[in-house]
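Participant: Structure for this input, please:
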Amino acid sequence: MHKTSSRLLALLSLLQTRPSAAWSGEDLAGRLGITPRTVRRDMDRLRELGYPITAVKGPSGGYRLDAGAHLPPLLFDDDQAVALTIALQTAAAGTTLAEDAARALATIRQVMPPRLRHRMDTLRITAVRPPGSGDAPPADAHVLRDLSTAVHTHAELRFDYATDGTAAAGQRRRVQPHHLVTRRGRWYLLAWDLDRANWRTFRVDRVQPRTPTGPRFTPRELPAGDVAAFVTSRFRGSDGTTTDWPCRGEVVLGLPATAVAPFARDGIVEELGPDRCRLTLGSWSWTALAATIGSFDTDIEVIGPPGLNDAFARLAARCAHAARKPIPS
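Facilitator: Below is the predicted model:
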């Protein structure tokens, strides 16, 4: 690559690090080891290539790279070319964007110089869906876009959700979207369910958004504050056990397993007889776990640990106190 082209690439990279702020001519000259006059000439060259460079008035002058109406020629160094190739070959896995990603990669490859084109051609990567991802359809790119926009703008969402993958089983949901995440080849929406007053994860391939979106909201703090840890804790491990819950307990319920399983979230339900089952369930606190188990409205035998027994005792005392409290006139 010629010295001038290398310098233009370095100059463009610096401008892109401050998308909303200006660089002074002196700062750019110092970073690149050139004179302010050379900086001005290089800015003119970038403008000729189609980059919208704005000159900022001031004591020493400045420059800012603005968003343009047209995509100008792109400049990539070796590491960027490698990163772009890997991203386009793998990021579209689990979505309907695979064909678009392949066309984008082919278009970019055509304008690459031979040296970078060779580096891109040596990277042949196949994204394989991991075991356990099943035959679920990929997430629709338009749905991902709509959900991402709602997450970014903090807008409430209404959508139909197919709980078993069929339209006939769809449920109307109202949520405050928090994050879009991927796990084991699938996309999920992490959101606060307004009707159920709890955090939920929704498979994006089963979401059909409704328009328009709802009002803006102030995002809630996610339990534990870590998206990755929270989402991981919502799923079972490869051995069938729940993972990463801070509090996990085991009880025996006076209900058949078939009556408990649909409402046990990611718990493990084991049949003990026609009217008894063992439930292993996790939560972010012992009190929340006790309250969840109590919602089954049946006899409960706590197997352990002691923290769950204590939580039931505290919850029982609070409920008894609430029952004695007179209703204000």
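
Participant: from here on, contacts and neighbour counts on C-alpha atoms
Facilitator: Fine.

Participant: List the buried residues for the strand or helix carrying residue 319?
Facilitator: When elements are defined using DSSP states H and E, residue 319 is found to belong to helix 306-324. Neighbour counts over helix 306-324 (16 or more other Cα atoms under 10 Å) mark 307-309, 311-312, 315 as buried.

Participant: ok, residue 250 touching residue 304?
Facilitator: Yes: under the criterion of Cα atoms under 8 Å, residue 250 lies in contact with residue 304, with a separation of 5.6 Å.

Participant: Those two: who's more crowded?
Facilitator: residue 250 (20 against 13; other Cα atoms under 10 Å).

Participant: Now that one: closest residue in space, sequence neighbours ignored.
Facilitator: With Cα to Cα, 6 or more residues apart in numbering as the criterion, residue 250 has its nearest non-adjacent residue at 4.5 Å, and that residue is residue 280.

Participant: which ones are touching the residue lying closest to residue 290 once chain neighbours are set aside?
Facilitator: The shortest distance from residue 290 to any residue that is not its chain neighbour, by Cα to Cα, 6+ apart, is 5.7 Å, and that residue is residue 312. Remark: with contacts taken as Cα atoms under 8 Å, 6 or more residues apart in numbering, residue 312 is in contact with 287, 290-291.

Participant: ok, those residues vs residue 273, which is closest?
Facilitator: Proximity of the contacts of residue 312 to residue 273, judged by Cα to Cα, is greatest for residue 290, which lies at 23.0 Å.

Participant: in the stretch 101-250 of the chain, which spans are helices?
Facilitator: With DSSP state H, counting those that start in this stretch, the ranges of helices along the stretch 101-250 of the chain come out as 114-121, 141-153, 227-233.

Participant: Put together JSON lines for the ones you listed, with distance to residue 173 and mean neighbour count on each row.
Facilitator: Rendered in JSON lines, the data for the helices of the stretch 101-250 of the chain read as follows (distance: least, Cα to Cα, whole Å; neighbours: other Cα atoms under 10 Å):
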{"stretch": "helix 114-121", "distance to residue 173": "44", "mean neighbour count": "14"}
{"stretch": "helix 141-153", "distance to residue 173": "14", "mean neighbour count": "16"}
{"stretch": "helix 227-233", "distance to residue 173": "19", "mean neighbour count": "16"}
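
Participant: one more, for comparison:
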Amino acid sequence: MAGGDERGTTERVLTLLGLLQQRQVWTGPELADRLGVTPRTIRRDVERLRTLGYPVQASQGVGGGYQLGAGQDLPPLLLDDEEAIVTAVALLVGAGGAVVGAGAAALRALTKLDRVLPTRLRHEVRALAGSVQSFSGGRSPVDADVLMTLARACRDEVEADFDYPSGNEVRRRRVEPYRLVASDRRWYLFAYDLDRDDWRSFRGDRMTEVAARTWRFRPRPGPDAATYVQEGVASRVYPHRARFLVHASADTVRAQLPASAAVVRPHGPEHCEVLSGADNSLDAVLMYVLLLGHDFEVLDPPELAARCHVLAQRLRTAGATISPPPDAAGS
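Facilitator: Got it, this is the predicted structure:
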């Protein structure tokens, strides 16, 4: 019975704190009426908040009441599990976003959140922070339960399993999970597939019945998670693919291309390889690389080099049929 009373008091104090955060000033009777207790109980709960470090101020007279003041030293945040997960996911998405300065600010906020959360919740947030990589921003929402289960498995280095579609059937997959990777639109799990004895990436939105197992694994050396997933996504999305040597640094070209459109690999300080593709024809990819404004060479496929000559001749023909402006003709 005492345990139940203690839980009831804790829930009431948390509710009181929430009310104080919603409005600048509350009178004692107003708070008592909202919480269904006496003004004397409100006074005791206010003292509990002060003991926890919340600067609750009380003033008398007309316009007086209880007010949550600003404090320099904040006590631990009081978040339930769901709130901590949602907050952490939002910060992680912000950290991988495309808004200038937002990524650094989100990472700082995530670090502060991790520092002030109670130990139990801090472990959950830390699991996300240590198990997520990104190669672009602006992704769609993710199932928090799936994300947290996989993040815990990555953190604790334990096997995971889940149902995953393969062709016309759904199969149970057993993996060693290493990283969660966020692309433009989706979350992926980078893992070692134990049944296929090879590295794989899995779309988070296609997983069902996700569970972390108790069997621990020893991490094995492997490819970079974000690069592996990015290249895998590009190869699956585009049936026709091409590879170019661009006469510009990888950083320069990455700033010009969205991560979902191409993979950019450094090739010395002043060159890079660009891998991209298209659904139907590589002509659009060829023109896209041309419009980057750098000299380039076609590395693969060989027939694309011949296509360059065809398109170049077509452009020359188009330019030759354009009549010069009247003033140019008379000059």
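
Participant: Superposed, what's their TM-score?
Facilitator: Counting by TM-score structural alignment, normalised by the length of the first structure, the TM-score of this superposition works out to 0.36. Behind it: 165 aligned residues with a Cα RMSD of 5.5 Å.

Participant: burial measure for residue 129 of the second structure, as a count.
Facilitator: In terms of burial, residue 129 of the second structure registers 21 neighbours under the definition other Cα under 10 Å.

Participant: my bad, should have said residue 100 of the first structure
Facilitator: The number of residues packed around residue 100 of the first structure, counting by other Cα under 10 Å, is 12.

Participant: before we move on, which element is it in?
Facilitator: Counting by DSSP H and E, the element that carries residue 100 of the first structure is helix 98-110.

Participant: List the contacts of that helix.
Facilitator: For helix 98-110 of the first structure, using Cα under 8 Å, 6+ apart, the contacting residues are 85, 88-89, 92, 117, 120.

Participant: which one among those gets closest to residue 36 of the first structure?
Facilitator: Sorting these by how near they are to residue 36 of the first structure, with Cα to Cα, puts residue 117 at the top with 33.8 Å.

Participant: buried set for the helix holding residue 100 of the first structure?
Facilitator: 98, 101, 105, 109.

Participant: In JSON lines, list the buried residues of helix 306-324 of the first structure along with distance to residue 39 of the first structure.
Facilitator: Shown next, in JSON lines, are those (distance: Cα to Cα, whole Å):
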{"residue": "307", "distance to residue 39 of the first structure": "67"}
{"residue": "308", "distance to residue 39 of the first structure": "68"}
{"residue": "309", "distance to residue 39 of the first structure": "72"}
{"residue": "311", "distance to residue 39 of the first structure": "68"}
{"residue": "312", "distance to residue 39 of the first structure": "71"}
{"residue": "315", "distance to residue 39 of the first structure": "70"}
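
Participant: does residue 200 of the second structure really touch residue 179, like I thought?
Facilitator: No: judged on Cα under 8 Å, residue 200 of the second structure makes no contact with residue 179 at a distance of 11.2 Å.

Participant: residues shared between the contacts of those two?
Facilitator: With contacts defined as Cα under 8 Å, 6+ apart, the residues shared by residue 200 of the second structure and residue 179 are 190-191.

Participant: Looking at the two, which one has more neighbours?
Facilitator: Using other Cα under 10 Å, the more surrounded residue of residue 200 of the second structure and residue 179 is residue 179, with 24 against 19.

Participant: mind checking how far the more buried one is from residue 284 of the second structure?
Facilitator: 33 Å (Cα to Cα, to the nearest Å).

Participant: the helices in the stretch 201-331 of the second structure, which residues?
Facilitator: Listed in chain order, the helices found in the stretch 201-331 of the second structure under DSSP H, counting those that start in this stretch are 225-237, 250-254, 283-290, 302-320, 326-330.

Participant: buried set for the second one?
Facilitator: The neighbour-count criterion (16+ other Cα under 10 Å) identifies 250, 253-254 as the buried residues of helix 250-254 of the second structure.

Participant: Out of the residues you listed, which comes closest to residue 131 of the second structure?
Facilitator: residue 254 (23.9 Å).

Participant: show me what contacts the spatially closest residue to that closest one that is not a sequence neighbour?
Facilitator: Distances taken as Cα to Cα, 6+ apart place residue 264 nearest to residue 254 of the second structure, at 6.4 Å, with adjacent residues excluded. If you count contacts by Cα under 8 Å, 6+ apart, residue 264 of the second structure has them with 250, 253-254, 272-275.
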